[in-house]
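>>> next one to model:
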Amino acid sequence: MPILEVNQLQKSFGDIHAVQGISFSVEPGEVFTIIGPNGAGKTTTLEMIEGLMAPDTGEIHFGELNWKQHAIEIKKKIGVQPQSSAMFDLLTPKENLDLFASFYDKARSTAEILEIVNLTDHQNNQVKKLSGGQRQRLAIGLAMISDPEIIFLDEPTTGLDPQARRNIWEIITQLKSLNKTTILTTHYMEEAEKLSDRVCIVDQGRVVTLDSPSNLIEKLTKEREVRLSFQDGETAALDGELFSNQLESVIRTEREGTSLKLWTLNPEDTLLNLFKFTKEKDYLLEQVSIREMSLEDVFIAYTGKEWRD
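Below you'll find the model as predicted:
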């Protein structure tokens, strides 16, 4: 049984139709990621699910619970990553966690939360002295303090350096190992592809596609792009292009100077044939690579918009 079901959510602000019939379900223990261009309706959808605003129409169910009849019970089941402004800068991480824990009948151990978010060594430093990554880890810890079943993380790695971002990834992986359900929004395609069990792409207030990252990529195309660079000049690249066009597995080619790009349904066989060809011709290859399709390619295909971090 899904832990969360969203059915035909709609929300308008005057003439702006922010959300237009969004529906999906989330299974227990999965990392479910919502991505989309700016203005796609991600934040509005998330805020309706979190109970921060009511939909114009549509239904939100947490198992047998809904916001109209079971608001108190739902609040005990969910944890929401607070914005940094919700923290008390003059208190320490331990004091912030202890304070938030006092708001709930049941709370997870502060020491355990500090361990999970890797802030044990900084637990007695004032929040204002923490780095951006440490503050984000504390925000996730505050979302976890009530030991919720579902944790909402809204762009938790935005603005962080690569190492701090990966520290957050480790926490999300730990949440999964604890069988917590994580609903994530992110601006980073690599993050969504690496962490998510399923990805929901939203555009213009609607769900345009939803599946696991690997299935979304596989549905897009089975073609793979192979890139070669010839040390022996443009003549070698031209010969390589003519040879490639004779291979059944090659769909199309594109040559520029000494570089050759080709698209193939079977990169292994194509490369094997190309290596035999270059050896027979005594051509030297400077660089060879296979470009796999990514979640960013899926995003662009479905929304027509280039993703920018």
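>>> make it CA atoms for all contacts and neighbour counts henceforth
OK.
>>> quick check: the gap between residue 40 and residue 129.
Going from residue 40 to residue 129 by CA to CA, to the nearest Å gives 35 Å.
>>> ditto for residue 35
In terms of CA to CA, residue 35 sits 32 Å off from residue 129.
>>> residue 205 against residue 16, yeah?
No: taking contacts as CA atoms under 8 Å, residue 205 lies outside contact range of residue 16: 10.1 Å.
>>> which one's more surrounded, those two?
Relative neighbour count places residue 205 above the other of residue 205 and residue 16, with 23 against 8, counting by other CA atoms under 10 Å.
>>> leaving aside the residues next to it on the chain, what's closest to the more buried one?
Nearest non-adjacent residue to residue 205, counting by CA to CA, 6 or more residues apart in numbering: residue 19, 4.0 Å away.
>>> quick check: next helix or strand after the helix or strand containing the one you found?
For residue 19, the host element (DSSP states H and E) is strand 16-26. Remark: after strand 16-26, the chain's next helix or strand is strand 31-35, criterion DSSP H and E.
>>> so what touches that next one?
26, 42, 176, 181-187, 192, 195-202 (CA atoms under 8 Å, 6 or more residues apart in numbering).
>>> distance from the chain centre to it, please.
Its chain's C-alpha centre and that of strand 31-35 lie 6 Å apart, by CA atoms, centre = their mean, to the nearest Å.
>>> list the contacts of residue 261.
Residue 261 neighbours (CA under 8 Å, 6+ apart): 225, 226, 227, 228, 253, 254, 255.
>>> show me which of the residues you listed is closest to residue 213.
residue 225 (18.8 Å; CA to CA).
>>> for that closest one, list the residues it contacts.
Counted by CA under 8 Å, 6+ apart, residue 225 has contacts 261, 262, 263, 264, 290, 291, 292.
>>> let's see this one next, to set against the first:
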Amino acid sequence: MKITLEGLGKKFAREWIFRGIDYTLESGKSYAITGGNGSGKSTLLKILSGVADPSKGKIIYETKHKTVGVEEIWRYLVLAGPYTELIEEYTLLEQLTFHTSLKKMTKSIDEIIETLGFESAKNKQIQDFSSGMKQKLKLALAFFTESEILFLDEPTSNLDQKNIDWYQSWLPQVSNDRLVVICSNQTYEYEHCDEIISVESFKI
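So this is what the prediction gives:
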């Protein structure tokens, strides 16, 4: 997978959040999008994932020498962020069963539950999970879904040190040949990334 950004920009009202981004992202590499709070990191990631539209410029998605339209790119990616939702009324087992009915996974449901360390919570409703448990589940769904692109936004928010260690241990293992993009202002979240894209360097 290759994602090419050409003159990409986004503005709200009359203010440019970022502007003039020319960049190429490719499978087999990990990229960190950095910047302070409110700098536009999440906005850029949403544009990359097709959730939001740019105000200027364009994005070209290519896989196996074929161009993929923005309306189809969701088939090739998985995203975990503060704005991605879980089905609160489902139990953990129901959430995983539903997710695996839509996406091909690299682990079985039982293996995912074991990897999470949530064996005692498999029949517990998601709404009764702590914020840290919910975040860890979002990460697991992203990590173990087969996809060419892995997008992570503030991946360790609400995680304690033990689960930050879990994240840091698994991230290199699930990156493999994927195109990985991590939005963060925490160095430990993206320390394995190959390239750093500072959103603030594209402010005009």
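>>> coming back round to it: more neighbours: residue 35 and residue 129 of structure 1, which one.
Per other CA under 10 Å, whichever of residue 35 of structure 1 and residue 129 has more neighbours is residue 35, with 24 against 13.
>>> could you look up the SS state of the residue sitting nearest the centre point of structure 1?
Geometric centre of structure 1, nearest residue: residue 192, 1.9 Å, by CA atoms, centre = their mean. Three-state assignment for residue 192 of structure 1 (DSSP: H, G, I helix; E, B strand; the rest coil): helix.
>>> surely it meets residue 199?
Yes: between residue 192 of structure 1 and residue 199 a contact is recorded at 7.2 Å, counting by CA under 8 Å.
>>> overlap in contacts of those two?
33, 213.
>>> narrow the contacts of residue 261 of structure 1 to just the buried residues.
225, 226, 227, 228, 253, 255 (16 or more other CA atoms under 10 Å).
>>> show me these that map onto strands.
225, 226, 227, 228, 253, 255 (DSSP state E).
>>> contact partners for the residue nearest to the centre of structure 1?
So residue 192 of structure 1 contacts 33, 186, 199, 213, 295 (CA under 8 Å, 6+ apart).
>>> what lines up with the second one in structure 2?
Using TM-score structural alignment, the equivalent of residue 186 of structure 1 in structure 2 is residue 184.
>>> can you report how many residues lie near its match?
Close neighbours of residue 184 of structure 2, defined as other CA under 10 Å, add up to 23.
>>> now do the one 4 residues further on
Using other CA under 10 Å, residue 188 of structure 2 is surrounded by 12 other residues.
>>> over to residue 12 of structure 1?
That count, for residue 12 of structure 1 with other CA under 10 Å as the rule, works out to 15.
>>> what strand or helix carries it?
Using DSSP H and E, residue 12 of structure 1 falls in strand 4-13.
>>> quick one: that strand aligns where in structure 2?
Going by TM-score structural alignment: strand 4-13 of structure 1 matches residues 3-12.
>>> list the buried residues in that stretch.
3, 4, 5, 6, 8, 9, 10.
>>> and the next helix or strand past the longest helix seen in structure 2?
Longest helix in structure 2 by number of residues (criterion: DSSP state H): helix 161-175. Proceeding N to C from helix 161-175 of structure 2, the next assigned helix or strand is strand 179-183, under DSSP H and E.
>>> so what does that next one touch, helix or strand wise?
strand 30-34, helix 41-48, strand 149-153 (3 or more CA pairs under 8 Å, 6 or more residues apart in numbering; DSSP states H and E).
>>> out of these, the one nearest residue 95 of structure 2 is which?
Of those, nearest to residue 95 of structure 2 by CA to CA is strand 149-153, at 19.7 Å.
>>> what's the mean distance for the closest one versus structure 1?
For strand 149-153 of structure 2, the mean deviation from structure 1 after alignment is 0.7 Å (mean CA distance after the TM-score superposition for structure 1).
>>> find me the equivalent region of that strand in structure 1.
With TM-score structural alignment as the criterion, strand 149-153 of structure 2 aligns to 150-154.
>>> chain center to the matching stretch: distance?
On CA atoms, centre = their mean, the centre of stretch 150-154 of structure 1 falls 12 Å from the chain's centre.
>>> run through who's touching stretch 201-214 of structure 1.
Against stretch 201-214 of structure 1 from outside (CA under 8 Å, 6+ apart): 17-23, 34-37, 39-42, 192-193, 196-200, 216, 295, 299, 302-303.
>>> check the residues you listed for burial and list the buried ones.
18-23, 34-37, 40-42, 192-193, 196-200, 216, 295, 299, 302-303.
>>> contacts for the longest helix of structure 2, please.
28, 30, 136, 139, 143, 144, 150, 156, 189, 192.
>>> residue contacts, the last one?
Think residue 192 of structure 2. 30, 172.
>>> what residue in structure 1 is paired with it?
Counting by TM-score structural alignment, residue 192 of structure 2 lines up with residue 195 in structure 1.
>>> re earlier: now the contacts of residue 261 of structure 1 in a markdown table, with distance to residue 269 of structure 1?
As requested, these are exported to a markdown table (distance: CA to CA, whole Å):
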| residue | distance to residue 269 of structure 1 |
| --- | --- |
| 225 | 13 |
| 226 | 12 |
| 227 | 14 |
| 228 | 15 |
| 253 | 16 |
| 254 | 19 |
| 255 | 20 |
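>>> nearest to residue 276 of structure 1, of the residues you listed?
residue 228 (14.1 Å).
>>> run a quick neighbour tally on the nearest residue to the closest one once chain neighbours are set aside.
Excluding the flanking residues, the one nearest residue 228 of structure 1 by CA to CA, 6+ apart is residue 288, at 4.6 Å. Residues contacting residue 288 of structure 1 under the criterion other CA under 10 Å number 14.
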